[in-house]
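J.: model this:
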Amino acid sequence: MRDVNLVISEQLSIPMSELRFAYVRSSGPGGQNVNKVNSQVQLAWKVAECQSLPADVLERLQAAQQGRISKAGFLRIHSDEYRDREKNREACLDRLRGMIAEVAKPPKKRRKTRVPKGVVEGRLREKLQRAQVKQTRRRPRLDD
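T.: Alright, predicted model coming up:
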């Protein structure tokens, strides 16, 4: 019997009933077997209808994977790396697990920092020196 849930972490999991798998002929490795066996796996998951993941995680996932999500709201992943259907299925699940794990932890908030006083003073000092160098290149004025 297959797993009931796709476990991402201790807190996050997705019911396998939300995932749809399709099996098609692969263009990957396999020799003449490629023409006979449907070993490529295509995984489709309706992200918007997911009830098992927190809303903030789903938002970050949709933002990060917007190129993979269709207008109908399906996240699509396919694998034809292996000759074996089951290995390709696991590869799809691993990719999905990795995508979700990547966005599961919220991004760090940026703390504003000030430019150190010494850096500002150094920049102004260099600017003044540069201005003086350019000043010495000018033609002398007659009224001086």
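J.: hey, let's count contacts and neighbours off CA atoms from now on
T.: OK.
J.: end to end, how far does stretch 17-37 reach?
T.: End-to-end distance for stretch 17-37: 25 Å, by Cα to Cα, to the nearest Å.
J.: Skipping its backbone neighbours, what lies nearest the residue nearest in space to the middle of the chain in space?
T.: With distances taken as Cα atoms, centre = their mean, residue 64 lies nearest the centre of the chain, 4.7 Å away. Nearest residue to residue 64 in three dimensions, chain neighbours excluded: residue 103, at 7.9 Å (Cα to Cα, 6 or more residues apart in numbering).
J.: Before we compare anything, build this one as well:
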Amino acid sequence: MIPITPTIALDDAEIEERFIRSSGPGGQNVNKVSTAVQLRFDVAGSPNLPGWVKHRLSVLAGSRLTGEGVLVLTAQSQRTQEANRREAVERLVALIQAACHRDKPRRPTRPTKGSQTRRMDGKTLRGAIKKGRQSKPSLD
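T.: Next up is the predicted model:
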């Protein structure tokens, strides 16, 4: 089991890993060794995630989520399979933890009487400044 929060944990069987060749520079090691890991996690079919977490996770995942509801993460920055696997799992856990975080609901507030008075005084002062810039009509 992979702990996510104190109440949520993922079963190892829910995560599918495939090893692929890394892209980019790296010489002969890149060409002959499949060190990059492609981690696949079925968000829609996971029995361990509550519905609201699944919804938020699908929004946060964006283009990493397939049409079938499978989250695909690729890790290839490390030189070994084990390090890339560890990095991919850490990224999955971080993404699910971010989906579990609920924002505090905003309570609308009203401006205080003092702030309204200060605002109106400022507007009056600004109007008086602009009034002073006007040229006086000539009596010709």
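J.: Any idea what the TM-score comes out to?
T.: With the length set by TM-score structural alignment, normalised by the length of the second structure, the two chains reach a TM-score of 0.88; 138 aligned residues with a Cα RMSD of 1.9 Å.
J.: Please pull up the equivalent of the residue nearest to the centre of the first structure in the second structure.
T.: When the second structure is aligned by TM-score structural alignment, the residue opposite residue 64 of the first structure is residue 60.
J.: can you confirm that match is in a helix?
T.: Yes: when DSSP: H, G, I helix; E, B strand; the rest coil is applied, residue 60 of the second structure is found to be in a helix.
J.: For residue 130 of the second structure, see how far away it is.
T.: For residue 60 of the second structure relative to residue 130 of the second structure (Cα to Cα), the value is 50 Å.
J.: And stretch 125-140 of the second structure, what's buried?
T.: Of the residues in stretch 125-140 of the second structure, none count as buried by neighbour count, 16 or more other Cα atoms under 10 Å.
J.: swap that for stretch 96-104 of the second structure, please
T.: 96, 99, 100.
J.: Please work out which residues of the first structure line up with it.
T.: Against the first structure, stretch 96-104 of the second structure falls on residues 100-108 (TM-score structural alignment).
J.: contact partners of the matching stretch?
T.: 8, 9, 57, 60, 61, 64 (Cα atoms under 8 Å, 6 or more residues apart in numbering).
J.: Could you look up the SS state of the aligned residue in the second structure for residue 81 of the first structure?
T.: By TM-score structural alignment, residue 81 of the first structure lines up with residue 77 in the second structure. Under the three-state scheme (three-state DSSP), residue 77 of the second structure adopts coil.
J.: Quick check: chain neighbours aside, which residue is closest to residue 77 of the second structure?
T.: residue 84 (6.9 Å).
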